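S.K.: got a sequence here, can you model it:
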Amino acid sequence: MSEKKQYSMVVFSNHTKGLEREYLEWYAGQHIHDLLRIPGYVGCKFYELSDKQLSEGEQKYKYMIIWDIETDDIDSVTKEIKRRMDDGSTVFIPAFDSAYFDVTMSPITKYVTSKEIEGKSVEEVLEISELNKFVF
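M.R.: This is a model prediction of the structure:
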């Protein structure tokens, strides 16, 4: 068996107009319940768009969830979520606007904190990030 790799699936979405409460309760309850039962899905955190943004202009999505995935076979995890969406075992409701956007990413550095890099040079920060361990 090969080593499990970490992935993050980030999903940006909105509620259907007039159905925000239903959307939030479904997402934070039913949808998390359904997806965290899929082998490989290990955790998640649900976010709402902040009032303060670095970039000006209108934001397309009000909500984001980050799903943490650990697997040695990301293709099988992807196939399983698609299967469950198709057969209805992953429940969707009219309050979920189907014009969502998702992307699955894999880390190329370790998690780096401000404490770790305090007083360090750029070269030292590069070493702390362990980029070479992940990419090269």
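S.K.: use CA for all of it now, contacts and neighbours both
M.R.: Will do.
S.K.: and Lys110, helix, strand or coil?
M.R.: Recorded secondary structure, Lys110: coil (DSSP: H, G, I helix; E, B strand; the rest coil).
S.K.: how much space between the spatially closest residue to it that is not a sequence neighbour and Thr113?
M.R.: In this structure, Lys110 finds its nearest non-sequential neighbour in Ser129, 5.5 Å apart by C-alpha to C-alpha, 6 or more residues apart in numbering. Distance, Ser129 to Thr113, by C-alpha to C-alpha, to the nearest Å: 10 Å.
S.K.: alongside the first, I'd like the structure of this one:
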Amino acid sequence: MTKHVFMIITEAPSPEEEEAFEAWYVGQHMPDVLAVPGFTAAQRYRLAPDPDLPGAPMRFLTIYEMECDDRTAVMAEVRRRAGTMQMPLFPGDRKSAPTTIFAEAVTDRLLAPTGE
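M.R.: Sure thing, here's the model as predicted:
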């Protein structure tokens, strides 16, 4: 099976909803995505501020790891589930559309030396 990463950059709909959005994202949405066959792991990051882009809108990065032979089919299943009881969406309007990036592994994963 081919290893992929799916990266998505998001922000809360509003500053007032950030806490609720993050609770939903980590407690509901990430587990719902990981329930889709083909996804193997996920981790959420807070983006570091860029001094050259004050007020940059996107604030969080989620990296999903996938192992599958047909990424298109896996993402079609995500879209099928989105907005259903299998994958409820955060209520309300989004301030901006999320940015998504896919990448396919072209090398084995390298690990740093342990120092032994």
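S.K.: re the thing from before, residue contacts, the residue nearest to Lys110 of structure 1?
M.R.: Shown in contact with Ser129 of structure 1 (C-alpha atoms under 8 Å, 6 or more residues apart in numbering): 109-112.
S.K.: who wins on neighbours among those residues?
M.R.: Among the contacts of Ser129 of structure 1, Thr109 has the most neighbours (other C-alpha atoms under 10 Å), with 16 neighbours.
S.K.: trace that one over to structure 2, please.
M.R.: Alignment note (TM-score structural alignment): Thr109 of structure 1 maps to Thr107 of structure 2.
S.K.: over to Leu35 of structure 1?
M.R.: Matched by TM-score structural alignment, Leu35 of structure 1 corresponds to Val33 in structure 2.
S.K.: the counterpart of Tyr61 of structure 1 in structure 2: what secondary structure?
M.R.: Matched by TM-score structural alignment, Tyr61 of structure 1 corresponds to Met58 in structure 2. Per three-state DSSP, the local secondary structure of Met58 of structure 2 is coil.
S.K.: name all residues that make contact with Met58 of structure 2.
M.R.: Residues near Met58 of structure 2 by C-alpha under 8 Å, 6+ apart: 9-11, 47.
S.K.: hmm, 10 Å instead?
M.R.: Residues near Met58 of structure 2 by C-alpha atoms under 10 Å, 6 or more residues apart in numbering: 9-12, 46-47, 49, 95-99.
S.K.: remind me which helix or strand His4 of structure 2 belongs to.
M.R.: Taking DSSP states H and E as the criterion, the element that holds His4 of structure 2 is strand 2-10.
S.K.: tell me what that strand is packed against?
M.R.: With contacts taken as 3 or more C-alpha pairs under 10 Å, 6 or more residues apart in numbering; DSSP states H and E, strand 2-10 of structure 2 sits against strand 39-46, strand 60-68, helix 71-81, strand 99-104.
S.K.: appreciated, that's everything.
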